[in-house]
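A.B. asks: Give me coordinates for this.
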Amino acid sequence: MDVVLIAVAAVYGALAGVLTRRARFRLAVEPGEGWRSTAPCGHAAGGWVGAARCGVCGERYGPGAPAPPWWPAVMTAVVCGGLAAAVGIRPELAVWLLAVPLGVVLAGVDRQVHRLPDVLTLPLAAGVALLLGAASLIPGAAGSWPHALLGGLALGGGYLVLFLLHPSGMGFGDVKLAAGLGCALGWYGWWPLLQGALAGLLLASCYGNVLRITRRVPRGASIPLGPFLIAGAWAGVLAGALRAKG
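C.D. replies: Okay, here's the model as predicted:
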């Protein structure tokens, strides 16, 4: 059963990796600009879910174009398959799998334009909190909803303090993202919350140092934190789920 569950989750992840490309293209704009509604070919780019391919001329657009969208599909398949392997058949798995596409889009947009749109960070935080509340009512859930809410407050509050102390080092979007990720990590307790938070900061620090050592970015330049916060949260959720399974 575990093998079937992992396979189904991986297939779902692969499809999500492809179908989120249009949203990533439309949302990856500079602050103050409206969401993209036109493809580079000049035809309309409507809708939010789907491959980044023009429905009129067939031209690919968006992240990585004109290369085929296999890389995001592989990555999201690994993410979802790993969650299924760690969590097993538990109610919270559905919450994690629903959150993955939003995380993929947020990571991609932040990597491109250093921006975490409210249209995704706020629904992610609210959705994770509410869905975990529903999951906690189903027999077999391995976490705690009150801990999840406290985790969101703790991580979001921690990042708010960091933002106020050093606003040039991160954006307010990171604070709102941290609230949603904190809910997910707090579900399994304080230790996974700490692991996930530290893992995200460590990954971001290592990445930034490598870029500065290789002089790909000037010293003092900011880097997008979103992808690393999301990767750290994934690692923390995996650790918490494996610990819950015993």
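
A.B. asks: Only C-alpha atoms from now on, for both contacts and neighbour counts.
C.D. replies: Fine.

A.B. asks: Which residue lies nearest the spatial centre of the protein?
C.D. replies: For the chain, residue 103 is the residue whose C-alpha lies nearest the centre (Cα atoms, centre = their mean; 2.0 Å).

A.B. asks: which ones are touching it?
C.D. replies: residue 230 (Cα atoms under 8 Å, 6 or more residues apart in numbering).

A.B. asks: do residue 80 as well
C.D. replies: Going by Cα under 8 Å, 6+ apart, the list of residues near residue 80 reads 6, 9, 10, 12, 13, 97, 100.

A.B. asks: gap between it and residue 31?
C.D. replies: Counting by Cα to Cα, to the nearest Å, the gap from residue 80 to residue 31 is 31 Å.

A.B. asks: Just to check, residue 177 is in contact with residue 126?
C.D. replies: No. Look at residue 177 against residue 126 with Cα atoms under 8 Å: they stay out of range, at 10.8 Å.

A.B. asks: Compare neighbour counts for these two and give me the winner.
C.D. replies: residue 177 (28 against 14; other Cα atoms under 10 Å).

A.B. asks: Packing partners of the helix or strand hosting the more buried one?
C.D. replies: For residue 177, the host element (DSSP states H and E) is helix 172-186. For helix 172-186, the packing partners by 3 or more Cα pairs under 8 Å, 6 or more residues apart in numbering; DSSP states H and E come out as helix 118-135, helix 145-165, helix 190-213, helix 226-245.

A.B. asks: can you rerun that using 6 Å?
C.D. replies: helix 118-135, helix 145-165, helix 190-213 (3 or more Cα pairs under 6 Å, 6 or more residues apart in numbering; DSSP states H and E).

A.B. asks: Would you do the same for the sequence below? I want to compare the two.
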Amino acid sequence: MGVEEVGAEARWRPVVRRAWILGWLPQAVLAFAACGGAAWWGARTGTQGPTVTALPVLALLGVAASADAVAHILPNRLLGSASAWLMACGVVAVAARPVLAYDALRAVLCALVAGAISLLVALAPTGLGLGDVKLCAVIGLWLGWYGVSAFVLGLWVGVMVGGVAALALLISRRASRKDPMAYGPYLILGSFMAWPFAAL
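C.D. replies: Sure, this is the predicted structure:
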């Protein structure tokens, strides 16, 4: 747990429901399901390269989504590991094919833009947390490799799905405007939905 996470925990402790989801077995099943589905899709479409790169990202972000849904926290070790893997893959790809340097630069710029914009949103009273800011940067680093449109699509789908979910909770009175909401799972879902189209 990072220093900022310790500080956040000292200020606010979420009500953890269904903590069993964070056990090693449910998390392993979740990661296996995400990676298994992606591996099947990659073999079916002949996109083995992008799929191999995406497998650890899918596993790490899938686990991060469940942690945010249950405990309203996006662990730094998961987001950091996903970023480190993506950067390592980018370095290897550029070393093997220098022409891919433009794609790598675009991915870094998308990560910076996503982080900067989401930070501005987080500074306003929107409910977006710093964990979401880091998550947006990771999504930019991942989907930005395939193009700006893939990056925008992933975030747009995540925001739209999150907005619909928030509206449904308000209408059903299962939550009020003052209740915190985990945006991470929706942003991750959006990136998962955009990636197959981007990698084709």
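
A.B. asks: corresponding residue for residue 168 of the second structure in the first structure?
C.D. replies: Per TM-score structural alignment, the equivalent position to residue 168 of the second structure in the first structure is residue 210.

A.B. asks: Next one: its match relative to residue 6 of the first structure, how far apart?
C.D. replies: 34 Å.

A.B. asks: Skip the chain neighbours and tell me the closest residue to whichever residue in the first structure pairs up with residue 112 of the second structure.
C.D. replies: When the first structure is aligned by TM-score structural alignment, the residue opposite residue 112 of the second structure is residue 153. Excluding the flanking residues, the one nearest residue 153 of the first structure by Cα to Cα, 6 or more residues apart in numbering is residue 179, at 6.3 Å.

A.B. asks: secondary structure class for residue 3 of the first structure?
C.D. replies: The local conformation at residue 3 of the first structure, judged by DSSP: H, G, I helix; E, B strand; the rest coil, is helix.

A.B. asks: how many neighbours does the match of residue 168 of the second structure have?
C.D. replies: Counted with other Cα under 10 Å, residue 210 of the first structure comes out at 12.

A.B. asks: same thing with residue 117 of the second structure?
C.D. replies: The burial count for residue 117 of the second structure: 13, using other Cα under 10 Å.

A.B. asks: Contacts only, for it.
C.D. replies: Residues near residue 117 of the second structure by Cα atoms under 6 Å, 6 or more residues apart in numbering: none.

A.B. asks: how does it look with 10 Å?
C.D. replies: Taking Cα atoms under 10 Å, 6 or more residues apart in numbering, we find residue 117 of the second structure in contact with 133, 136, 137.

A.B. asks: Output those residues as TSV; include the columns neighbour count and distance to residue 163 of the second structure.
C.D. replies: What follows is these, written out as TSV (neighbours: other Cα atoms under 10 Å; distance: Cα to Cα, whole Å):
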residue	neighbour count	distance to residue 163 of the second structure
133	20	17
136	29	16
137	26	20
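
A.B. asks: Nearest to residue 179 of the second structure among the residues you listed?
C.D. replies: residue 133 (19.3 Å; Cα to Cα).

A.B. asks: Next one: the aligned partner of residue 101 of the first structure in the second structure relative to residue 198 of the second structure, how far apart?
C.D. replies: When the second structure is aligned by TM-score structural alignment, residue 101 of the first structure is paired with residue 59. Using Cα to Cα, we find residue 59 of the second structure at a distance of 18 Å from residue 198 of the second structure.

A.B. asks: now swap in residue 94 of the second structure and tell me
C.D. replies: 19 Å.

A.B. asks: who has more neighbours, those two?
C.D. replies: The neighbour count for residue 94 of the second structure versus residue 198, taken as other Cα under 10 Å, is higher for residue 198 (20 against 15).

A.B. asks: from memory that one sits against residue 54, does it?
C.D. replies: No. The criterion here is Cα atoms under 10 Å, and residue 198 of the second structure misses it with residue 54 at 11.6 Å.

A.B. asks: residues in contact with residue 207 of the first structure?
C.D. replies: 201, 223, 225, 228.

A.B. asks: The last one and residue 3 of the first structure: what is the separation?
C.D. replies: According to Cα to Cα, residue 228 of the first structure and residue 3 of the first structure sit 29 Å apart.

A.B. asks: next one: residue 120 of the first structure
C.D. replies: 32 Å.

A.B. asks: now residue 129 of the first structure
C.D. replies: For residue 129 of the first structure relative to residue 3 of the first structure (Cα to Cα), the value is 29 Å.

A.B. asks: These two: which has the busier surroundings?
C.D. replies: Between residue 129 of the first structure and residue 3, residue 129 has the larger neighbour count (other Cα under 10 Å), namely 25 against 12.

A.B. asks: Translate residue 130 of the second structure into the numbering of the first structure.
C.D. replies: Residue 130 of the second structure maps onto residue 172 in the first structure, by TM-score structural alignment.

A.B. asks: In contact with that match, which residues are there?
C.D. replies: Here residue 172 of the first structure is in contact with 115, 116, 118, 159, 160, 163, 164, 178 (criterion: Cα under 10 Å, 6+ apart).

A.B. asks: again with residue 234 of the first structure
C.D. replies: Residue 234 of the first structure neighbours (Cα under 10 Å, 6+ apart): 79-80, 82-83, 96, 100, 103, 181, 184-185, 196, 199-200, 228, 240.
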